[in-house]
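Visitor: coordinates only, sequence not included:
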């Protein structure tokens, strides 16, 4: 039995059926290239005849040079018709793809209720449609919709559907848990039965309605399935599809199957976050393997242990999937947390334990005031670097003003910012669709002439939390800002009884941190050169 698993990604098709997800043709092109670099074997792009975006995507994808097989999606021919005359099937052929997936009914209840046809006609629809693809030279995958429900209700008919598709030439028989209600033990037993009955390559396509899509996919592989269909971050209809970001590393690192190369596996976290950014959907921080908190440690006992050996509280090395270990610092932190975080930043802390204690006390005092550094790594890094004299003042904020005006029923926000860079003072103003957006625009407008790199990153999330609800409108608020440059994300925090001031603090820290990420000498020299202060 081979240990190679074929990864079939349907983020661009099934994933887009998730609530709140809409991808343009350009978005789909960008994601397809990222998926191809990850090393998936099939990229399902959508239905080439269903809408203008998918038609444009398939046209443009021809020139991408993908190593993965670009796959089109469709359904079996209509009842009482001919496959050659089915417009959907014809458009699949005309799209020029090397492979296609056709979905067909395998649950007799669906045949009678949804298709309103006979069991015999459903079999003919499947046979004719698969045969049409094969006669036109395509690799054909048959998605047996509702297969596990169908098998439990009428196993003989469900198996006859698979045998019919296999006899028509289907290269893969994909068993679908379309309603997501089957349990892992049932999946394993039914896949085992299918393999006993039919000598054909088996795939698995699960949904997450019982939070079991990943477990069900793994159970199917253990029973002999050799293709796994899923989406990045588990996007999909209702509760989502099987999450490939959990399936791929589990198969490869825990179960000794080959899915992608080790180098490609290291791009998994970056791929997950990139797709999340393009889809404009925030990733859960606790998402397995690729989440921001997947390898985060907060308790002092935990941190003390992982400083000795990370295996004490990490099931794999985070670098294997392109993630990294994070030490969270909060009011629960011990000295180990501070030491570990400072050492991670390359700061020399061993010689000055009193300073470490002072910093720890300062952080706890700030958290008592309402700051939360476990969710704002960038602000914490700036604080530690300042404490150890490791920061360079790249710009200084002199002042800012905020104007809000309502004219003819429309709210207009305008921010005026005064900053200084290397002794040069800059005033600038900008409008925005709200006070925070106006401040962000004004600050960037003032700095971009000195640091053009600012255009490469942007604010990706903004959260406001009221700290003391009992104080009503006078309560303190905590603002968390997340920024991104497509390859990484960072978070900063601000606290004040004035939401504008708290937002400003978080915004300024976000930009300071991003610029700090560049070489300090490079930043300073480039800045001076732009100001004409460097002799050539």
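Guide: All right, it came through fine. It should be emphasised that the depicted structure is a prediction, and the values quoted were computed from it without experimental measurement. Numbering: from 1, shown residues only.

Visitor: From here on, just use CA atoms for contacts and neighbour counts.
Guide: OK.

Visitor: how many other residues sit next to residue 2?
Guide: The burial count assigned to residue 2 is 8, neighbours taken as other C-alpha atoms under 10 Å.

Visitor: can you pull out the helices in the stretch 351-500 of the chain?
Guide: Assigned by DSSP state H, counting those that start in this stretch, the stretch 351-500 of the chain shows helices spanning 353-369, 377-387, 435-447, 499-516.

Visitor: Please apply the same query to the stretch 201-350 of the chain.
Guide: For the stretch 201-350 of the chain, helices defined by DSSP H, counting those that start in this stretch occupy the ranges 213-222, 244-249, 262-265, 268-279, 300-308, 335-344.

Visitor: Quick one: the ones you listed as a markdown table, columns for mean neighbour count and distance to residue 128 too.
Guide: Converted to a markdown table, the helices of the stretch 201-350 of the chain look like this (neighbours: other C-alpha atoms under 10 Å; distance: least, C-alpha to C-alpha, whole Å):
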| stretch | mean neighbour count | distance to residue 128 |
| --- | --- | --- |
| helix 213-222 | 24 | 28 |
| helix 244-249 | 24 | 32 |
| helix 262-265 | 17 | 39 |
| helix 268-279 | 21 | 37 |
| helix 300-308 | 17 | 60 |
| helix 335-344 | 20 | 62 |
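
Visitor: closest to residue 156 out of the helices of the stretch 351-500 of the chain?
Guide: Among these, the nearest to residue 156 by C-alpha to C-alpha is helix 377-387 (57.1 Å).

Visitor: contacts for that closest one?
Guide: With contacts defined as C-alpha atoms under 8 Å, 6 or more residues apart in numbering, helix 377-387 is touched by 328-329, 342, 345, 347, 359, 373, 391, 490-493, 509-510, 513.

Visitor: Next up, a structure to set beside the first:
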């Protein structure tokens, strides 16, 4: 089995994605996580870009990295300037990373129209820049920007540019599909040509503008490239980069290449969600391998088959990438889904109970509920229908008050009165809005009795109008996504009153957390 080098550029190329902004601490935390899993190279940022990247290169030197090596990114020297006088190359040198990645022009269009230099000067810029950094004791990776467009328009010149980098001492030349417009057959032909033209090994760096970045990456590896560049979750400029999560999973599990530390593929789901959290981005539910819907089954025929033989509708076992199977429940699903969902509780042999659960699901979905997006609420529903549900607390009363002060700023206050373990708790809390105030009051009342609720966090809050013909009196569905330090779950509430719908979803979230911590939702032995 061939070993593939994994080069992560989440901290540089990924941060160029719309809405992505990592703090210095975020970048250091992601670096530690990638090192832990065995990523070979981590591109920390643009050496000359900003103060944050400069501080990153300083702080990362103090980290006790076990495997990964840090790279600084920069461009070839400017035209008609000596390499030793070029501020960008000096910044690369002063970043003090063991590896420097230098990007240069491969497409003659960019040489003549963007840089406004002749071909000879462009080749000299590449050669001088690589040679300078090698002489300064740095290992150099050369990123051949727009290589595939350049090869398609002027193959002879494109190959001359990567030959210049290789001859000047680059230890690897990475071929970049910068515009993301090349298809796999074009990748294969251009990689073959590069492999025959230079001695240095090849890497592949694909953007996803044609939605084939991962396929292109795999094709390049099959044609002889030995390094994959990309970002976690495929974040990046425009349509993003090759998703390293999918690329690694495919290369290791489907193509039998080696990558990362042994056993690290099992942590890909965890890594994906970790980066989403630090980037303050919502999880992409349909993301291959690691998305929450990647192994979700809704249609009754599918579920029936999966119950008998999981591989009939799953291309891998979800656990090998750290994910899990989901059986979705709706009025379309039928008895097979209910049976599958209740198997872990040893309830699936009770035909009458299965019938009662399905009837209750159909009744609630008619009223506007959707349990496929709220599995935690469905687990609680099972307990209620099976008559094993005992509420952890009882609502006696709540009130939410919103008013503006003299500056016309809204002030929100919630009052909650609960019965908890036989005691009455009557508390008041403020919040940024009615739901936040209710959440704060609920926690304030319950945490003395249930201190584990300190770890409960609200991750996402969604509202959807169910019957739009009702106008402002329409029924609404609220879905709340919550998490603690072990798990993420979703709950649902439906009402014509958005505050009541939110309350119902909040209560389910808290109840699920408390039942879960008591081991109530663990599979039966």
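Guide: Received it, and whenever you're ready, just let me know what you need. Because the structure is a prediction, the values reported are computed rather than measured.

Visitor: Adding distance to residue 484 of the first structure, write the helices of the stretch 201-350 of the first structure out as a markdown table.
Guide: As requested, the helices of the stretch 201-350 of the first structure are exported to a markdown table (distance: least, C-alpha to C-alpha, whole Å):
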| stretch | distance to residue 484 of the first structure |
| --- | --- |
| helix 213-222 | 29 |
| helix 244-249 | 20 |
| helix 262-265 | 22 |
| helix 268-279 | 9 |
| helix 300-308 | 27 |
| helix 335-344 | 21 |
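
Visitor: Drop anything exposed from the contacts of helix 377-387 of the first structure.
Guide: Neighbour-count burial (16 or more other C-alpha atoms under 10 Å) is assigned, among those, to 328-329, 342, 347, 359, 373, 391, 490-493, 509-510, 513.

Visitor: which one of the contacts of helix 377-387 of the first structure is nearest residue 166 of the first structure?
Guide: Residue 166 of the first structure lies nearest to residue 490 out of these, by C-alpha to C-alpha, at 50.1 Å.

Visitor: for residue 476 of the first structure, what are its contacts?
Guide: 370, 466, 467, 468, 495, 496, 497, 498, 499.

Visitor: The second one: neighbour count?
Guide: Going back to what we said before, that points to residue 466 of the first structure. The tally of other residues near residue 466 of the first structure (other C-alpha under 10 Å) stands at 19.

Visitor: Please tell me how far it sits from residue 495 of the first structure.
Guide: From residue 466 of the first structure across to residue 495 of the first structure, the span is 10 Å (C-alpha to C-alpha, to the nearest Å).

Visitor: Spit out the residues that contact those two alike.
Guide: Overlap of the contact sets of residue 466 of the first structure and residue 495 (by C-alpha under 8 Å, 6+ apart) consists of 476, 477, 478.

Visitor: just those residues now: which is nearest residue 254 of the first structure?
Guide: Residue 254 of the first structure has its nearest neighbour among these in residue 478, at 40.3 Å by C-alpha to C-alpha.

Visitor: isn't the closest one right up against residue 492?
Guide: No. Contact criterion C-alpha atoms under 8 Å: residue 478 of the first structure and residue 492 do not qualify, at 10.5 Å.

Visitor: What lines up with residue 484 of the second structure in the first structure?
Guide: Under the alignment (TM-score structural alignment), residue 484 of the second structure pairs with residue 485 in the first structure.

Visitor: Kindly report the same for residue 379 of the second structure.
Guide: Aligned partner of residue 379 of the second structure by TM-score structural alignment: residue 381.

Visitor: For that match, grab the count of nearby residues.
Guide: Residue 381 of the first structure has 18 neighbours, counted by other C-alpha under 10 Å.

Visitor: same question, residue 195 of the second structure
Guide: Residue 195 of the second structure has 17 nearby residues by other C-alpha under 10 Å.

Visitor: For it, give its distance to residue 100 of the second structure.
Guide: Distance, residue 195 of the second structure to residue 100 of the second structure, by C-alpha to C-alpha: 22 Å.

Visitor: again with residue 69 of the second structure
Guide: In terms of C-alpha to C-alpha, residue 69 of the second structure sits 10 Å off from residue 100 of the second structure.

Visitor: between these two, which one's more packed in?
Guide: It is residue 100, of residue 69 of the second structure and residue 100, that has more neighbours when counted by other C-alpha under 10 Å, with 27 against 18.

Visitor: Where does the one helix or strand the more buried one maps to end up in the first structure?
Guide: If you go by DSSP states H and E, residue 100 of the second structure is part of strand 99-105. Across the first structure, the stretch matching strand 99-105 of the second structure (TM-score structural alignment) is residues 99-105.

Visitor: Identify the residue nearest residue 267 of the second structure in space, chain neighbours excluded?
Guide: In space, residue 267 of the second structure comes closest to residue 322 once its chain neighbours are excluded; the distance is 5.4 Å by C-alpha to C-alpha, 6 or more residues apart in numbering.

Visitor: Just give the nearest non-adjacent residue to residue 163 of the second structure, would you?
Guide: Once flanking residues are discounted, residue 163 of the second structure sits nearest to residue 198: 5.7 Å by C-alpha to C-alpha, 6+ apart.

Visitor: What residue in the first structure is paired with that neighbour?
Guide: Counting by TM-score structural alignment, residue 198 of the second structure lines up with residue 198 in the first structure.

Visitor: Find the nearest non-adjacent residue to residue 307 of the first structure, please.
Guide: Distances taken as C-alpha to C-alpha, 6+ apart place residue 340 nearest to residue 307 of the first structure, at 7.1 Å, with adjacent residues excluded.

Visitor: Same check on residue 61 of the first structure?
Guide: Nearest residue to residue 61 of the first structure in three dimensions, chain neighbours excluded: residue 29, at 6.9 Å (C-alpha to C-alpha, 6+ apart).

Visitor: That'll do, ta.
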